[in-house]
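[1] my questions are about this predicted structure, shown below with the sequence.
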Amino acid sequence: MKIKNIGGELGLIKLFKENKLPKEVLLGIGDDCAVVKIGGKLVCITTDTLIDGNHFSTKYFSPNQIGMKAMESNVSDIASMGGMPRYALVSLNLRKDSTVEFVKGLYKGIKKVCKKYGVCLIGGDTTSGKEISITITLMGEVEKGYLCKRSEAKIGDFIFVSGDLGKSFAGMHLLQKGLKGKSVKDHLEPRSRLDFSKRFAKNINAMADVSDGLATDVRNICLMSNVGAVIYKDNIPVSESTVDAAQKVGKDPYDYALFGGEDFELVFTVSEKNLGKVPGYLVGEITKKKGVRIYQNGKESVLKRFGFDHFLTPI
């Protein structure tokens, strides 16, 4: 049986998810981070793998940019939990013809982001193979009252995002077509929203980073919280540069926002009583009715398409 026959990534999560966890494990498989209580502190742990030809391309990315993106991706996961990053492990799979200069550039990018967020690089591993890949495991801490889980969305909550969506995917399409535009930098050098999370997490119910597109990440919050959602399509923030890129390649900019991903903005839910305490773009609401629906021009329709899945999305 192929992985796509069990539902892709979601099916794998269900396959490996443990029903019973030790009492010190507050959160296991299924969220942006695992959360473990150690010595009275909440420790959040995440890991991401980036592969050449999938998450980046050495045709477009400099080694420095690859390292930066890999670290920002992990910091984004910590941010989505309301945490602060602390320690990182980096594992590299290099081609046998990889150069020392490439590795130095890669680590320059990693260290740049580590310095930016106060992260200490404490170890890792190196091996060789056919394709270049980089895996980072990042550990952080969450203060009491700041932990945000996907499973905490409540019926009646409002759904917000922290910034413009679709810009990274738009930039990728420009690069693939050999075109120029502001969105190119958004794809090559995405930034996490740790700045936003550390200020406002205490007033947020559920949160995730928009790494797989707004549609998928809202769906994941709904599945974990046992609720549904309506997304207001016309409210989704899309920048002029994303619209410009979409026009150049003949795409819908809102498709980039809904189904693209890797923007590393945050999608989160806020109760009515906390509406004035958290800034952002209102893009929907949490409902009792299950499933994710799109509202546009006075009509509501069930969302049947979702973002990228390594085992379901055609290559």
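    Yes, it's here. Computed from a predicted structure; not experimentally measured.
[2] contacts and neighbour counts: CA atoms only from here.
    Will do.
[3] which residues does stretch 91-108 contact?
    Under the contact criterion Cα atoms under 8 Å, 6 or more residues apart in numbering, stretch 91-108 has outside partners 62-68, 124-136.
[4] distance of the most centrally placed residue in the chain from Gly118?
    The residue lying closest to the centre of the chain (Cα atoms, centre = their mean) is Ser211, at 2.7 Å. Distance, Ser211 to Gly118, using Cα to Cα, to the nearest Å: 23 Å.
[5] and if you look at Val184?
    Distance from Val184 to Gly118, by Cα to Cα: 27 Å.
[6] again with Phe102
    24 Å.
[7] circling back to that earlier point, neighbour-wise, which of Val184 and Gly118 wins?
    Comparing Val184 with Gly118 by other Cα atoms under 10 Å, the one with more neighbours is Val184, at 24 against 14.
[8] in a helix, that's where that one is, yeah?
    Yes: Val184: assigned to a helix according to DSSP: H, G, I helix; E, B strand; the rest coil.
[9] how many neighbouring residues does the nearest residue to it once chain neighbours are set aside have?
    Closest residue to Val184 apart from its sequence neighbours, by Cα to Cα, 6 or more residues apart in numbering: Gly171 at 3.9 Å. By other Cα under 10 Å, 25 other residues sit near Gly171.
[10] this structure: strands as residue ranges?
    25-27, 34-38, 41-51, 84-94, 120-128, 133-142, 158-161, 207-209, 228-232, 266-270, 281-287, 291-296, 299-302 (DSSP state E).
[11] below is an additional structure, to be compared with the one above:
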Amino acid sequence: MKRSGDGADVADGRVADLGEFGVIDRITAGRPQPEGTLLGPGDDAAVVAAPDGRVVATVDTLVQGVHFRLDWSAPEQVGRKAVAANLADVAAMGAVPTGLLLSLACPATTPTEVVDGLAAGIWDAASEAGVGVVGGDTVSADQIVVTITALGDLEGRAPVRRSGARVGDVVAVRGVLGWSAAGMEVLRRGFRSPVAMVAAHRTPRPPIGEGPVAARAGATAMIDTSDGLLADLGHVAAASRVRIDVRSALVPVADKLRDVASALGGDALRWALTGGEDHSLVATFPDESVVPEGWTVFGTCLLGTGVSVDADRWGGAGDPGWRHWR
């Protein structure tokens, strides 16, 4: 038995047994809010402090069967993944997160333990980032859809945009590359290990705190690797009107990634260049001397347009990353 926020016993069952407000109560009851949440769930809208006077806002959606499978990932892991994708976008602007909004759509037959798991994962990831789930919505649907809106604060700084890279800037990354793609391939083959790669796919851990670090260091442009390194660098190159040249020998390819590629007949460098959903941060800096500790320089901004690898246009077979409706 589980206990709802009003003290009534609620048997484990389906979402239909709880009703809309029962689901909301199940997600929010007893969850602490940080000081920045001035008014949390329960009213028509939340109130979140905005010390900077500006609010960074982003939204991302995970759809069952497109972004996650419950035979591959536990609900808690899906919840964590949903939060990670959004917080990485806040970090890529150079901001610190301040709050999350949750929209949950699901069938009436969804087991309540799935809702509990999603909520636990979302709240755990939010708490680790120092934010709360301040509000949201629930609705019926044919499949589970988790939409997170994340809010952030710039702490008085200008946002780090995609359009700020300049010729001569160096390009650096903080976080793993290709691990989520490797983990997905492991799962597709019916395996559950190596655990590190599978975990990177199920619950990516973006370096959220490194976004403001890069901003303070003077990053000129920044993005997270949601679609894949080359694809996301392409967004920066297009917005900044530069050519970004990637030196493949400098791309951080972990030994563990090479081991998995060898075992599965894959290409570790390709995973690192084109695999999405790692949500690591990639930024450009005026020169290598200001790149923060822990970041790896692997490229340069040049005259021209687009992205090249070792001074040549990307010649790999297929697209350089994820695209919807492809």
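    Ah, there it is. All of these numbers come straight from a predicted model, not from anything done at the bench.
[12] got a TM-score for the pair?
    The TM-score (TM-score structural alignment, normalised by the length of the first structure) is 0.82; 271 aligned residues with a Cα RMSD of 1.7 Å.
[13] hey, which of the strands of the first structure is tucked in deepest?
    strand 207-209 (a mean of 30; mean count of other Cα atoms under 10 Å).
[14] now that one: which residue numbers in the second structure?
    Aligned using TM-score structural alignment, strand 207-209 of the first structure spans residues 222-224 in the second structure.
[15] Tyr107 of the first structure versus Glu101 of the first structure, what's the distance?
    For Glu101 of the first structure, the distance to Tyr107 of the first structure equals 10 Å [Cα to Cα].
[16] map Leu269 of the second structure onto the first structure.
    Leu269 of the second structure maps onto Tyr254 in the first structure, by TM-score structural alignment.
[17] wait, what's in contact with its match?
    Contact analysis of Tyr254 of the first structure by Cα under 8 Å, 6+ apart lists Gly166, Lys233, Ile236, Val238.
[18] which two of those have the greatest separation?
    Farthest apart among these by Cα to Cα are Gly166 and Lys233. That separation is 13.0 Å.
[19] neighbour count: these two, which is higher?
    Gly166 (33 against 17).
[20] go through stretch 252-262 of the first structure and flag the buried ones.
    Pro253, Tyr254, Asp255, Tyr256, Ala257, Leu258, Phe259, Gly260, Gly261, Glu262 (16 or more other Cα atoms under 10 Å).
[21] what distance do you get for the nearest residue to the fifth one once chain neighbours are set aside to Asp244 of the first structure?
    Leaving out its chain neighbours, the residue that sits closest to Ala257 of the first structure by Cα to Cα, 6+ apart is Gly166, at 3.8 Å. With the distance defined as Cα to Cα, Gly166 of the first structure ends up 12 Å from Asp244 of the first structure.
[22] and Gly156 of the first structure, by the same measure?
    Distance from Gly156 of the first structure to Asp244 of the first structure, by Cα to Cα: 35 Å.
[23] for Gly166 of the first structure, what are its contacts?
    Gly213, Val238, Thr242, Pro253, Tyr254, Asp255, Tyr256, Ala257, Leu258, Gly260, Gly261, Asp263.
[24] give the equivalent position in the second structure for it.
    That one, Gly166 of the first structure, aligns with Gly178 by TM-score structural alignment.
[25] isn't Trp271 of the second structure right up against Val176?
    No: Trp271 of the second structure is not in contact with Val176 according to Cα atoms under 8 Å; the separation is 10.9 Å.
[26] before we move on, the earlier item: which of Glu101 and Tyr107 of the first structure has more neighbours?
    Tyr107 (19 against 10).
[27] just tell me what that one corresponds to in the second structure.
    Aligned by TM-score structural alignment, Tyr107 of the first structure pairs with Ala119 of the second structure.
[28] please report how far that match lies from Ala88 of the second structure.
    For Ala119 of the second structure relative to Ala88 of the second structure (Cα to Cα), the value is 19 Å.
[29] Arg202 of the second structure now?
    With distances taken as Cα to Cα, Arg202 of the second structure is found 15 Å from Ala88 of the second structure.
[30] in terms of neighbours, single out the busier of the two.
    Neighbours around Arg202 of the second structure and Ala88, counted as other Cα under 10 Å, are more numerous at Ala88. The numbers are 30 against 24.
[31] report the contact partners of the nearest residue to Ala311 of the second structure once chain neighbours are set aside.
    If the residues on either side of it in the chain are set aside, Ala311 of the second structure comes closest to Asp245, at 5.9 Å by Cα to Cα, 6+ apart. Contacts of Asp245 of the second structure were listed using Cα under 8 Å, 6+ apart, and they are Gly299, Thr300, Cys301, Leu302, Val307, Ser308, Val309, Asp310, Ala311.
[32] and if we set it to 6 Å?
    Contact analysis of Asp245 of the second structure by Cα atoms under 6 Å, 6 or more residues apart in numbering lists Gly299, Thr300, Val307, Ser308, Val309, Ala311.
[33] in the first structure, what residue corresponds to the second one?
    Residue correspondence to the first structure (TM-score structural alignment): Thr300 of the second structure is matched to Glu285.
[34] now do the closest residue to that match other than its chain neighbours against Arg191 of the first structure, distance only.
    With sequence-adjacent residues excluded and distances taken as Cα to Cα, 6+ apart, Glu285 of the first structure is closest to Phe158, at 4.3 Å. Using Cα to Cα, we find Phe158 of the first structure at a distance of 25 Å from Arg191 of the first structure.
[35] alignment lookup: Gly124 of the first structure to the second structure.
    Aligning on TM-score structural alignment places Gly124 of the first structure opposite Gly136 in the second structure.
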